[in-house]
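Q: Kindly return the folded structure for what I paste below:
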Amino acid sequence: MKPYRVLLYYCYTPIADPEAFREEHHLLCLGLNLLGRIIVAPEGLNGTVSGLTADCEAYMAAVKADPRFEALEFKVEEHEQHAFQKLHVRVKPEIVHSDLPVNPLEQTGVHLDPESFRKLKNDPDVVLVDMRSNYEHSVGKFKGAITFDMENLRELPEHVDEIAHLKDKKVITYCTGGIKCEKASAYLISQGFQNVYQLHGGIIKYGLEAGGEDFDGKCYVFDNRVAVEVNQVNPTVVSTCYRCGKASDRMVNCASPACNNHVAMCEECGWEHQGTCTDACLSDPQLRAYDGTGYYSKKSEGYTPWQGYKSFAGSQATTH
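A: All right, here's what the predicted structure looks like:
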């Protein structure tokens, strides 16, 4: 068993004072030595954190003890070390930026647990629709799923016409952890789709609980693992090296900070081209040192996990 855990979670629930909750939650994470990214908004909570097993267990217990988060479900993965270098707990208008005029607490697609999804996905009347960004589904997606060439969920209204002819089908949306589908499925319903479902818990939960069958490639994640295995039943590689074109599911961020493109790159090309996606990027004077992972944490002068924490006694940000 690996010593660390990576927790992925979200919960749509009203938070009356997001700023006060953010301070309290930041302190909780500091006390448990957790690292990661957490978003607090009036509509709920969204986060991915990593820590030692006992610390993660204590964190999950503390969150679930709050009546507002009773329905929250954690996706728990084992890892050899922290999956993050920093801790950020931020207040934002939405827990996933979409600008879609919907409220998942009022209406959303029918939730399918992983096993129900596994049984239904091959129904001839079912269409799978990927709600992730183009660079995410480039390295992995469900077999036969429809994908959109979009950078983020805000662009969904620009692409919904591409599936308008499927309004009478059973449409199942999916994403990494389920959060995007809460709003995406609600939006499809608002646009006249009759039978809308969503994979509850997303790709990660499906892999953990149902073996990941028919998920081709790897799942892109937003931590220093970059992409993770999902399919334990019939795995395959669907992406190709951006440099040489051979099959590869190693995802990297281009070592040029001006580019930072998310691409698949084989290990050989990674080292040969110092983690860059083009020769032009290789000449970037600000080129970041490639260490074989293709993941680069943003640098912050004088960063500590306390950064951004506000004391309850005042309103000025302090660092320790």
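Q: can we go C-alpha only for contacts and neighbour counts from here?
A: Noted.
Q: mind checking the SS state of residue 106?
A: Residue 106 falls in the coil class when you classify it by DSSP: H, G, I helix; E, B strand; the rest coil.
Q: residues near it, how many?
A: For residue 106, the neighbour count with other C-alpha atoms under 10 Å is 7.
Q: same check, this time on the one 3 residues further on
A: Residue 109 sits with 24 neighbouring residues when counted by other C-alpha under 10 Å.
Q: pretty sure it is touching residue 182, no?
A: Yes - at 7.0 Å, residue 109 counts as touching residue 182 under the criterion of C-alpha atoms under 8 Å.
Q: between these two, what contacts are shared?
A: residue 198 (C-alpha atoms under 8 Å, 6 or more residues apart in numbering).
Q: quick one: the helices in the stretch 151-300 of the chain?
A: 156-159, 179-190, 202-210, 267-272, 279-282 (DSSP state H, counting those that start in this stretch).
Q: now for the ones you listed, which one comes closest to residue 145?
A: For those, the distance to residue 145 is smallest for helix 202-210, at 12.8 Å, taking C-alpha to C-alpha.
Q: Give me the angle between that closest one and helix 179-190.
A: Helix 202-210 runs at 110 degrees relative to helix 179-190, counting by axes from the mean of the first three to the mean of the last three C-alpha atoms, to 10 degrees.
Q: this one as well, want them side by side:
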Amino acid sequence: MKAYRILLYYLYTPIEDCLAYREEHHRFCLENNLLGRVIVAPEGLNGTVSGLAEDCQRYMDWLHADPRFAAIQFKIEEHEQHAFHKLHVRVKEEIVNSDLPVDPLKETGVHLEPNEFRRLMNDPDVVLVDMRSNYEHNVGKFKGAITFDMENLRELPDHVAEIEHLKGSGKKIITYCTGGIKCEKASAYLLHQGFENVYQLHGGIIRYGLEEGGENFDGECYVFDGRVTAPVNHVNPEIISTCHVCGTTTSRMVNCANPECNEHLPICEQCGWDMDGACSDTCRTHPRKRPYNGQGYYPKKFEDYTPVMGFKSAQGSFKV
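A: Next up is the predicted model:
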């Protein structure tokens, strides 16, 4: 068993004094040596953190002891070390950027537990719809799923027409994403647009992999920590992405070493070294190219960063 844990979670629940709670939450993370990203918003809480197993357990117990967060469902993965380099707890308008005119606390798609999803996913009357960004589903997705060429969830309204034919078809539409949070709003938006029989994979790809072995998820799951991608399918795994440079099969994702490009791309290990972490000769010779360390993961640098800095800059993009 590995010493560290990575926790992924969210919960839509009203939070009244976001700034005060952000400070309380940040302080607890500091005192328990947790790193990661947490978003506090009037509509709820969204986080992914890493730490030693005992520190993560203390964190989960602390959140569950708060009546507002008692229903949080944690996705727990083992890891050899911290998956993050810094700690950021921020207050924002939404716990996932969408700008969609929906409220998951009032209406959302029917939750499917991983075992139910596994039973239904191959039904001919079921259509799987991926609600993640293009760079995410390019490296991994469920077999036969519909994907959209979108950068983020705010672009969903521009792509709904692509599944308009499903209205009135009698098909069951099952949305999915990494941890489930995007689907709460995406499925609600589909209902808002007149779609029927809308479901969502509760807990997302990560929970399905942990509880059901990840069957029929091709490739790897893009994750927002130092791993970049994580294996999900332990039943019938298949790599679907190819190296951006040489075209060989690879599930290895990197960010281009040129910060002005910073594209998320599959690049095999050999090409990673040959291109010095860049996606093209132009990026490889760019004067601002970052040093390549073999990982292709470049956490943002903050010249004045300290773990307690957040106490002085709590508001983030939240308007008070």
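Q: Got a TM-score for the two of them?
A: The TM-score (TM-score structural alignment, normalised by the length of the first structure) is 0.96; 313 aligned residues with a C-alpha RMSD of 1.2 Å.
Q: give me every residue that touches the alignment partner in the first structure of residue 296 of the second structure.
A: In the first structure, residue 296 of the second structure lines up with residue 294, judged by TM-score structural alignment. When contacts are counted by C-alpha under 8 Å, 6+ apart, residue 294 of the first structure touches 251-255, 275.
Q: hmm, 10 Å instead?
A: For residue 294 of the first structure, the contacting residues are 224-226, 250-255, 260, 262-265, 270, 274-276, 288, by C-alpha atoms under 10 Å, 6 or more residues apart in numbering.
Q: how close does residue 122 of the first structure get to residue 175 of the first structure?
A: 18 Å (C-alpha to C-alpha, to the nearest Å).
Q: These two - which one has more neighbours?
A: With neighbours defined as other C-alpha under 10 Å, residue 122 of the first structure and residue 175 compare such that residue 175 has more, 26 against 14.
Q: if I look at the aligned partner of that one in the second structure, how far off is residue 184 of the second structure?
A: Counting by TM-score structural alignment, residue 175 of the first structure lines up with residue 177 in the second structure. According to C-alpha to C-alpha, residue 177 of the second structure and residue 184 of the second structure sit 10 Å apart.
Q: Now do the same contact list for residue 242 of the first structure.
A: 248, 251, 262-266, 269-270, 276-278.
Q: Tell me if I'm right that residue 32 of the second structure and residue 55 touch.
A: Yes - counting by C-alpha atoms under 10 Å, residue 32 of the second structure touches residue 55, with 5.7 Å between them.
Q: quick one on the thing from earlier: residue contacts, the match of residue 175 of the first structure?
A: 129-133, 136-137, 141, 183-184, 186, 200-206, 221.
Q: Out of the helices of the stretch 151-300 of the first structure, which is the most enclosed?
A: Among these, helix 179-190 has the highest mean neighbour count (mean count of other C-alpha atoms under 10 Å), at a mean of 24.
Q: average gap between that helix and the second structure?
A: Compared with the second structure after fitting, helix 179-190 of the first structure has a mean deviation of 0.2 Å; criterion: mean C-alpha distance after the TM-score superposition for the first structure.
Q: helices or strands next to that helix in the packing?
A: Here helix 179-190 of the first structure touches strand 4-12, strand 110-112, strand 126-130, helix 156-159, strand 170-174, strand 195-199, helix 202-210, going by 3 or more C-alpha pairs under 10 Å, 6 or more residues apart in numbering; DSSP states H and E.
Q: Quick one: closest of the ones you listed to residue 90 of the first structure.
A: Between these, strand 4-12 lies closest to residue 90 of the first structure; by C-alpha to C-alpha that is 14.2 Å.
Q: tell me, that closest one lands on which residues of the second structure?
A: Residues 4-12 of the second structure are matched to strand 4-12 of the first structure when aligned by TM-score structural alignment.
Q: neighbours of residue 41 of the second structure, just the number please.
A: Residue 41 of the second structure has 26 nearby residues by other C-alpha under 10 Å.
Q: if I pick it, what's in contact with it?
A: Going by C-alpha under 10 Å, 6+ apart, residue 41 of the second structure touches 12-19, 21-22, 90-96, 318.
Q: Which of the residues you listed fall in helices?
A: Counted as lying in helices by DSSP state H, out of these, are 18-19, 21-22.
Q: can you pick the most crowded of those residues?
A: That'd be residue 18 among these, by other C-alpha under 10 Å, with 24 neighbours.
Q: wait, doesn't that residue sit right on residue 91?
A: Yes - between residue 18 of the second structure and residue 91 a contact is recorded at 6.6 Å, counting by C-alpha under 10 Å.
Q: Give me the common contacts of those two.
A: Residues touching both residue 18 of the second structure and residue 91 by C-alpha under 10 Å, 6+ apart: 39-42, 45, 314-315, 318.
Q: what's the closest of those residues to residue 284 of the second structure?
A: residue 39 (34.5 Å).
Q: where do the strands sit along the stretch 201-320 of the second structure?
A: All strands of the stretch 201-320 of the second structure, identified by DSSP state E, counting those that start in this stretch, fall at 217-219, 221-222, 229-230, 253-255, 264-266.
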